[in-house]
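[1] The sequence isn't on hand, but the structure is:
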């Protein structure tokens, strides 16, 4: 709703914010205040930079952009920061994105013509991307396997191992035996008593007392052995030598050589030109051979389009737990790709120069048993706590911080989890380039 009683004086133009459902980050009167300020800035910007927008266009821009900011930002401070940043860009640069007018208009035109196809025309962009790759020593500190493990002559593969679900020790040779494995599939979270539901009729004293509860069933820690039961124990190997003994690691270059993939063939030269970086994410399951690959998703960095999104049949004969509450995979079709077929596809699509992008990729590459030299891990690069390497921000938090996107409502979507790190990296590079352009002005 707009009432324009006068077009010569910006202060007499009345604007009304579009309602945000279910609620806005600030009160209606505060939104009205910022909307008036934003319109005034658009009005001044239009005159200062000779943009030649009509009054109606300025009104529409003000209302729509304030609404967009109010809808995307759920916290008052974020709303205020975003709208003040927009006004600053308008005042200094005459554009909403903070770029010079010519460059901003060029970007807008590219958006209409699918600019994804031209994103890598400038080699500098991929040089910047290459600079984000994590050094080998830092990868090692974050538990990445960067070289083929060496197995000594006196090495013995562990037979007695702890179950990764219930924690009880068992013999790997007896993994097919029927047992009672009780566990909680969810994570422990901190909560006060007043926030705990479904306490099974048990009386709990002291509303200020802090408890640990499982988010899968809201049970208190120690209240039961677990809300889920399996008939077999499961295991996950973490030692690189144990992993290599069970299924060998291989460098991507050596894998390509073993498959006789010719680097100078027309197909590979075209692939190398078009696919320079990919987003990767895996979903894993438990079998009698440990923690195995169950789904593989690949996204092209340039176009953000799907390259591969396939269920993978694990090597193990006995599939114990599909981790459906996290992975979203409820069954494995008989015609699914085998592990070897999936690895061959990866070898055909990537090489030693390909940049692999993802979040917490050490686990994904471990189940793939592949070693890549060029890794961009958003969990390492963008986590707030850079002192303790064990404390990494989840992808859900980074998606909200960088992109204002709320992901992973319940189950994980491996295709989404492969795409979001790409978007985060692009956002980061765009911010760097904007700063460079401003510094040159």
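    Arrived safely. On a predicted model such as this, the values are computed, not experimentally measured, just so you know. Numbers count the residues shown, from 1 in each chain.
[2] contacts and neighbour counts: CA atoms only from here.
    OK.
[3] For residue 122, give me its contacts.
    Listed by C-alpha atoms under 8 Å, 6 or more residues apart in numbering, the contact set of residue 122 is empty.
[4] what do you get for the one 10 residues further on?
    Each residue near residue 132 by C-alpha under 8 Å, 6+ apart is listed here: residue 376.
[5] Kindly provide the distance from it to residue 300.
    17 Å (C-alpha to C-alpha, to the nearest Å).
[6] What is the burial count for residue 189?
    Residues within reach of residue 189, counting by other C-alpha atoms under 10 Å, total 13.
[7] count of residues packed around residue 228?
    Applying other C-alpha under 10 Å, we find 14 residues neighbouring residue 228.
[8] tell me the contacts of it?
    Residue 228 sits next to 182-185 when contact means C-alpha under 8 Å, 6+ apart.
[9] If we use 7 Å, what do you get?
    Residues near residue 228 by C-alpha atoms under 7 Å, 6 or more residues apart in numbering: 182-184.
[10] what ranges do the helices span in the stretch 101-250 of the chain?
    All helices of the stretch 101-250 of the chain, identified by DSSP state H, counting those that start in this stretch, fall at 101-112, 123-131, 136-141, 240-246.
[11] And the stretch 301-441 of the chain, by the same measure?
    Counting by DSSP H, counting those that start in this stretch, the stretch 301-441 of the chain has helices at residues 324-327, 339-349, 361-368, 378-381, 395-403, 414-440.
[12] Mind giving me the packing neighbours of the last one?
    This points to helix 414-440. If contacts are counted by 3 or more C-alpha pairs under 7 Å, 6 or more residues apart in numbering; DSSP states H and E, helix 414-440 sits against strand 277-287, strand 290-300, strand 355-358, helix 395-403.
[13] Put this next to the first one:
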């Protein structure tokens, strides 16, 4: 096994002695022989080692601990393995408007809509798409959204841009523009392609696109891609193949002059670059409302993590949470809040900021480790897994840093220490250290729910066998009698306290 190493004799003698010590200390007289035989079988199955830094050098326990440590350190890094469980099904993607199959129409057969009758996406009037040098500002529209507010004590829908009643005449003027969303029409403008299969594809990337109105509809004008560490790996302006009608500068920050002077790639070229930097069919692409970005790129991709799907709107489709509201509510982070100064146009959207923000939503479940504690992602963790048995005092000291922690999974040692305290002092200390905590889980799939109480939040410990009658909790030991809660059995080995 060590035959190809320069110091093979030294390594072999050292590891053989340490392996023998491990077996001796972990077995008894009647199990020593079988443990030794099992270890020898495992050693024979190891592949030949050619590098002294190989992770499979050492005893069985050494390798096992090394793999566990690598798994814990990966919990603070976004990888394909720890994110694939969140990937939506093809049916979910279709429900959210994703193109999952290349359309049957001929790709690129009608690259421009010049001369065609279209409905303006701003004022809803019908018009004929023109390609002249002078575009008429005959479209009156609102560039804001309809919001609900109170006017004279009554609910009213007004426009966010000018505070006038919904349905009033537009406050802005500009050329008519149109937007196509169905896959067949998009494919006629520019053909869809699938992301290629690559053996060296990146695990995770986040991307965001900026689009402009052209005579082909909405066309890609900027692409920003960041890796799992939020480092920019691609940020380019793209020159559309059709005439630009409106660069959408107010939202994208991209001007027609910038595109004409700085754009190097067209749509085909930027897709080639995207694939060359490592984006393949196995790469997980992260973003918000990614169906719009992938449609602009004319890419069919199935490994998607869309924060609009991960955090659905309470009212369901067609309503969706905006990235700005999600960032403020979940991350306590304020984005897209740029305001134009006098005489300048400032983009309210930044493709780099948007792409980086979507990554922050993915730090949900992490292992408690020194790597996590030293990371700036600690405040984003929602589900904390504690397996390495830190002392209770150490855990209580570090918990306040987890600002958005919802649940914690404890090792058996810590669980016994905390939940066997009859005075509930440890549980109250855990609650005080992290007020946002709502669920505690430990070995045996036992779950303790935490609910609001009249005087704060408290933990209630019990086993299902201790409380056969869910209506007699005021006389049992499952909670302080002064609250007299009612236990409701939700599922096996899970208890919820309600009032």
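    All right, it came through fine. Source: prediction; values computed, not measured.
[14] Can you pull the TM-score for these?
    With the length set by TM-score structural alignment, normalised by the length of the first structure, the two chains reach a TM-score of 0.60; 290 aligned residues with a C-alpha RMSD of 3.0 Å.
[15] picking up where we left off before, most packed of the helices of the stretch 101-250 of the first structure?
    Ranked by mean neighbour count under mean count of other C-alpha atoms under 10 Å, the helices of the stretch 101-250 of the first structure are led by helix 240-246, which reaches a mean of 17.
[16] where's that one relative to the chain centroid, distance-wise?
    Counting by C-alpha atoms, centre = their mean, to the nearest Å, helix 240-246 of the first structure is centred 28 Å from the centre of its parent chain.
[17] after that helix comes which helix or strand?
    Next helix or strand after helix 240-246 of the first structure toward the C-terminus (DSSP states H and E): strand 250-251.
[18] What residues in the second structure pair up with that next one?
    Counting by TM-score structural alignment, strand 250-251 of the first structure pairs with residues 193-194 of the second structure.
[19] how far apart are the matching stretch and its match in the first structure?
    Comparison of stretch 193-194 of the second structure with the first structure after fitting gives an average deviation of 0.5 Å (mean C-alpha distance after the TM-score superposition for the first structure).
[20] Can you tell me what sits against that stretch?
    Contact partners of stretch 193-194 of the second structure, identified using C-alpha under 7 Å, 6+ apart, comprise 102, 298-301.
[21] how does it look with 8 Å?
    102, 281, 298-301.
[22] who wins for neighbours among those residues?
    The contacts of stretch 193-194 of the second structure, ranked by neighbours (other C-alpha under 10 Å): first place residue 298, 25 neighbours.
[23] number of nearby residues for residue 423 of the first structure?
    Neighbour tally, residue 423 of the first structure, other C-alpha under 10 Å: 17.
[24] What is the equivalent residue in the second structure for it?
    Match for residue 423 of the first structure (TM-score structural alignment): residue 360.
[25] where does that match sit relative to residue 79 of the second structure, distance-wise?
    Separation of residue 360 of the second structure from residue 79 of the second structure (C-alpha to C-alpha): 14 Å.
[26] So residue 431 of the second structure belongs to a helix, correct?
    Yes. Judged by DSSP: H, G, I helix; E, B strand; the rest coil, residue 431 of the second structure forms part of a helix.
[27] And for it, the neighbour number?
    Residue 431 of the second structure has 20 nearby residues by other C-alpha under 10 Å.
[28] next one: residue 17 of the second structure
    Count around residue 17 of the second structure with other C-alpha under 10 Å applied: 11.
[29] can you tell me the helix or strand for it?
    helix 8-26.
[30] Buried residues, whichever helix or strand comes after that helix. List them.
    Next helix or strand after helix 8-26 of the second structure toward the C-terminus (DSSP H and E): helix 32-44. Across helix 32-44 of the second structure, burial judged by 16 or more other C-alpha atoms under 10 Å covers no residue at all.
[31] And stretch 357-371 of the second structure, by the same measure?
    357-369.
[32] do stretch 174-187 of the first structure as well
    175-176, 181-186.
[33] so how far is that stretch off the chain centroid?
    30 Å.
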